[in-house]
Every structure is written in structure tokens, then in C-alpha cells.
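# Turn this into a model:
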Amino acid sequence: MAMAGRFRSSVPRLAKALMSDSLSTQRSTVERALLCPNFTDSQVQSRNFASAPAPKEPKIKVPVAMFGGSGNYASALYIAAAKAKTLDKVESELLDLVAASEKSPTFSQFMKDLAVPADTRVKAITEICDQAKFSEVTKNFLVVLADNGRLRHVDTIAKRFSDLTMAHRGEVKAVVTTVIPLPAEEEKELKSTLQEILGKGKTVKLEQKIDPSILGGIVVEFGQKVFDMSIKTRAKQMERFLRDPINFDA
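A predicted model of the protein is given here:
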């Protein structure tokens, strides 16, 4: 628990490091931030030969509290991207990278293989970012992951980052699971109903999932709630009802 607290306290320094123009400086700074949580910003600046005091930056807060390693990395990236005003671009670039790894088994294996030396990972990911013309924030972040052997978690981090950007935009994700894709008219009606529940100031973002195992009906995961109207669940409920002993005296 104490270690988790130290990691969370290092998030602002990690975010600051991600925005550094110098990758070598950024890498050493991040290592200090993660491994030495009490290492102060003034010490970092003096080690990096920054004699003049840094201009005061607006304080950025994450819209949703994130926990765990992936949540902390996503929070640090959010702070860096928000300061650089590149939230949407960074989100798009991360999702593009995840999509590329899903399509390429070789690339996916490279990101998961911890036997690959750190310098090799850093060099490869730097070249990939340069070719893809990724922003400096995304590039620096992926270098941090490569250097620390965390590339294998990039898909989870990307999801957590998307959760933060959605919260920033006032979007609420609703996951709709059906056996076949919802017809356009039914999707529109469902979205309208959920929007009424949310009220003004929030926007529903519908995500459809296909799962034949539910047999039919629909399952809606909305915020912290789950509306399960699937045939599978109804069948289980009916089975339990039929198995319960009947009290004829009632």
C-alpha cells in the first residue's frame, strides 16, 4: 500500500518528464521519479543544468482517479498531453499503435518479449514513432515504456487513457452486448434513452459487442450499472425458479 502511494506521488514528475525535448534526459528523469519518489524537481533541474527557474505551469488534474500501474502511467500521460494540448492526438496515436500490434503477431511479440534488451526496444520504438510521425508526448511516453519493459501493458494503458479523455469530454461509455448487431433504429432509440438518464452535460458513447453465448436479448453496461436482459440470464432465473421447492401451504 505504501509503495502504491509512492508511485502515485511520482505521477506529476513522470508527466513532466514525458514532455521533455531530450529523450536521454527524460529517461533518466523518469527513472529517478519512479525509483526515488522523494527526488525533488529542483534537484532534477540542477542535474539537467537548468539554472533559470521554470515558468509556473497550470495545475492539471485527472478527471477520474486511476489506480494500479497502468492507471498511474495513463494518469501521467494525461497530465503531459493536457499540458501540451494534444489529448485527442495522443489518444488517437496510442489506439493506432494498439491496433497495429493486434494486426501484427511479430510486433505484438516484440512488445511482450522482455528478453529484448532495453536499448534495442528504445531504438525500435523511437524509429516506429518517427515513421508514424507521432507527437513528442506519445513518443516520449512509449520510450519510457520501452525502457522500463512496460510495452506489454500498452493496450491496458491505452484503455485507461481513453477513459480519462472520455471523462474530460463529458462522455459516458455504454457497452451493449447482443447476439447480432443492433439495427440502426434500435441503436438510436437505446442511445436516446440512455442520454435521457444521463441528462445534460454528458454524452453517451455507445460501444457494441457481439456475444452469441447470451443466446438473445441484450446486456447494457452503463456507468456502474448492468442491465442484463439476455435470454441466457432469463433461462438461468427460470431454472432456479423451477428447482425451488413449491410451498403448497402458501
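# okay, CA-based contacts and neighbour counts for the rest of this
OK.
# Break down this structure into its helices, ranges please.
Chain-ordered helices for the chain, with DSSP state H as the definition, fall at 2-9, 11-18, 23-35, 41-47, 68-84, 87-103, 105-112, 118-132, 136-147, 154-169, 184-198, 231-243.
# I'd like the structure of this one too, to check against the first:
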Amino acid sequence: MAMASRVRSTVTGVTKALISDSFSSQRSTVAPALICPNFTNSEQSRNFAAPATPKEPKIKVPVAMFGGSGNYASALYIAAAKAKSLDKVESELIDFVNATSKASTFSQFMKDLAVPADTRVKAVTEICTQAKFSDVTKNFLVVLADNGRLRHVDTIAKRFSDLTMAHRGEVKAIVTTVIPLPAEEEKELKETLQHILGKGKKVILEQKIDGSILGGIVVEFGQKVFDMSIKTRAKQMERFLRDPINFDA
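Down below sits the predicted model:
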């Protein structure tokens, strides 16, 4: 992506400049309500988007999420939905995660809580400006930087994507095999899963290669797991052979 390239090209220079910057400058001020992620939906939305008008319908997250990362992802979802920019914010957040993960120096910079908050904020602001991110994404990343939560941005981004997928009626199915599925088998599996989910849902297939399963296939979607791997079958057979035989049964 062009945007991802812009982010990557900016990260290294910004990191070097800011890590060497003086740590004596005053810490930037961020609204106290942003410090703790355990806030209500109405409070969450005001942090990253324009104030709601009295007639504005209440926006709810499509999937309940818990924990710090879930709360941040939910807050961002509400703000992006109010700004009618869910897809744009999702794309920008993914670009940021992908680009910064490839810059080892910046990855360490994000995780180092010894770096003053104002330095983290300055770095993220510069990156977002260069990448031309939307205000919602920029403000959100600044909040993470100020609160020392940048080290969790990849997890937050994944949970945010789960929310946007649910909003679009998409269900991710993770298919694990030893070798890539042939195109015809992939199509057949996708059609089967689509039939199980029914209308109104769209299957997004993600393939994973894992030689440790020895063979067969493992399918995960929603809260369900279909494990038909050779590794699991071998373990089941082993348990069966170890169980004592009751000849009186």
C-alpha cells in the first residue's frame, strides 16, 4: 500500500530524531478521561470524534469486548462509526501496525515505558501527519502514546478489525493445514462454511500452514473448532489404546 510505504519511510527518521530529543520538555496534556480505558460508550465516543448532537442515534458495538484492548477497540469503533469512517480507520490502523512492526527500532521505542510520554506523542503525531491519517486514527494513536499503550496497538487493531468485520456481516474462518489447500478444495470448504452460517453472513477464509498437525485440517470460525488433524486423531487413538478394556461390558 502507498500509505503503508509512507508510514515506513517516516518511522525510522522520526524515531532517531525523537529518541535523541531532550527529555526535559514538559509532558503533553491529554484529557483525564482518556487515561483509563474503562469508560462508558458515550465517554468513549467523545474522546476521538466530534461531540454528539442530541438527535444522534446511539451507536453500539456489534460484539461485546472486555479487557483493556477490548475497551480501546470499542471506543475507536464508536468514534469511527460516528465519523462514518470505519473502513478508513481500519485500513490506517493496519498500515500503522504493519509499517511499525517492520521497523525494529520503533517497535522497541513503542514498548519502552522509560521514554517520556511527550516524546512518544510527538513521534506518533509526526508519523500520522506524514501518512495523512484521518483525525480519528491520529487522535486515537496519540491517546495510546500518551497512556503508554502503544505496545498493545497490534492487539487493539486485531480486535478493532473483529468489530468492523462483525459490522459488515463477515466471519473469519481460519483453516490450518500442512500444505496450502488446492483452489478447488478451498472453494468447496468456503461454500460449506457459507451454508452453515446462512444468509446475511460472508465467510472470509484465512489459511495457515502448520506442519506440527502432521496432516488433515483444522477449521476455526466463530466459537467453533473442527479439529480433523492427524495429530489429534493420533492422540485420540493413543488414549483409546491406553484405556483398560472391560470385557464384561
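# Put one on top of the other, what's the TM-score?
Scored by TM-score structural alignment, normalised by the length of the second structure, the superposition of the two chains gives a TM-score of 0.82; 214 aligned residues with a C-alpha RMSD of 1.7 Å.
# how about a markdown table for the helices of the first structure, with mean neighbour count and distance to S213 of the first structure added?
As requested, the helices of the first structure are arranged in a markdown table below (neighbours: other C-alpha atoms under 10 Å; distance: least, C-alpha to C-alpha, whole Å):
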| stretch | mean neighbour count | distance to S213 of the first structure |
| --- | --- | --- |
| helix 2-9 | 14 | 38 |
| helix 11-18 | 24 | 41 |
| helix 23-35 | 18 | 43 |
| helix 41-47 | 14 | 53 |
| helix 68-84 | 23 | 30 |
| helix 87-103 | 17 | 24 |
| helix 105-112 | 14 | 27 |
| helix 118-132 | 15 | 39 |
| helix 136-147 | 24 | 37 |
| helix 154-169 | 20 | 25 |
| helix 184-198 | 13 | 21 |
| helix 231-243 | 12 | 8 |
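# Next, format the ones you listed as JSON lines and append distance to K59 of the first structure.
JSON lines is the format used below for the helices of the first structure (distance: least, C-alpha to C-alpha, whole Å):
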{"stretch": "helix 2-9", "distance to K59 of the first structure": "15"}
{"stretch": "helix 11-18", "distance to K59 of the first structure": "10"}
{"stretch": "helix 23-35", "distance to K59 of the first structure": "18"}
{"stretch": "helix 41-47", "distance to K59 of the first structure": "15"}
{"stretch": "helix 68-84", "distance to K59 of the first structure": "9"}
{"stretch": "helix 87-103", "distance to K59 of the first structure": "16"}
{"stretch": "helix 105-112", "distance to K59 of the first structure": "33"}
{"stretch": "helix 118-132", "distance to K59 of the first structure": "28"}
{"stretch": "helix 136-147", "distance to K59 of the first structure": "17"}
{"stretch": "helix 154-169", "distance to K59 of the first structure": "15"}
{"stretch": "helix 184-198", "distance to K59 of the first structure": "29"}
{"stretch": "helix 231-243", "distance to K59 of the first structure": "47"}
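# right, and these - which one's nearest A54 of the first structure?
Between A54 of the first structure and the helices of the first structure, the shortest separation by C-alpha to C-alpha is 8.6 Å, and it involves helix 41-47.
# so what secondary structure elements neighbour the closest one?
Identification of packing neighbours for helix 41-47 of the first structure by 3 or more C-alpha pairs under 8 Å, 6 or more residues apart in numbering; DSSP states H and E yields no helix or strand.
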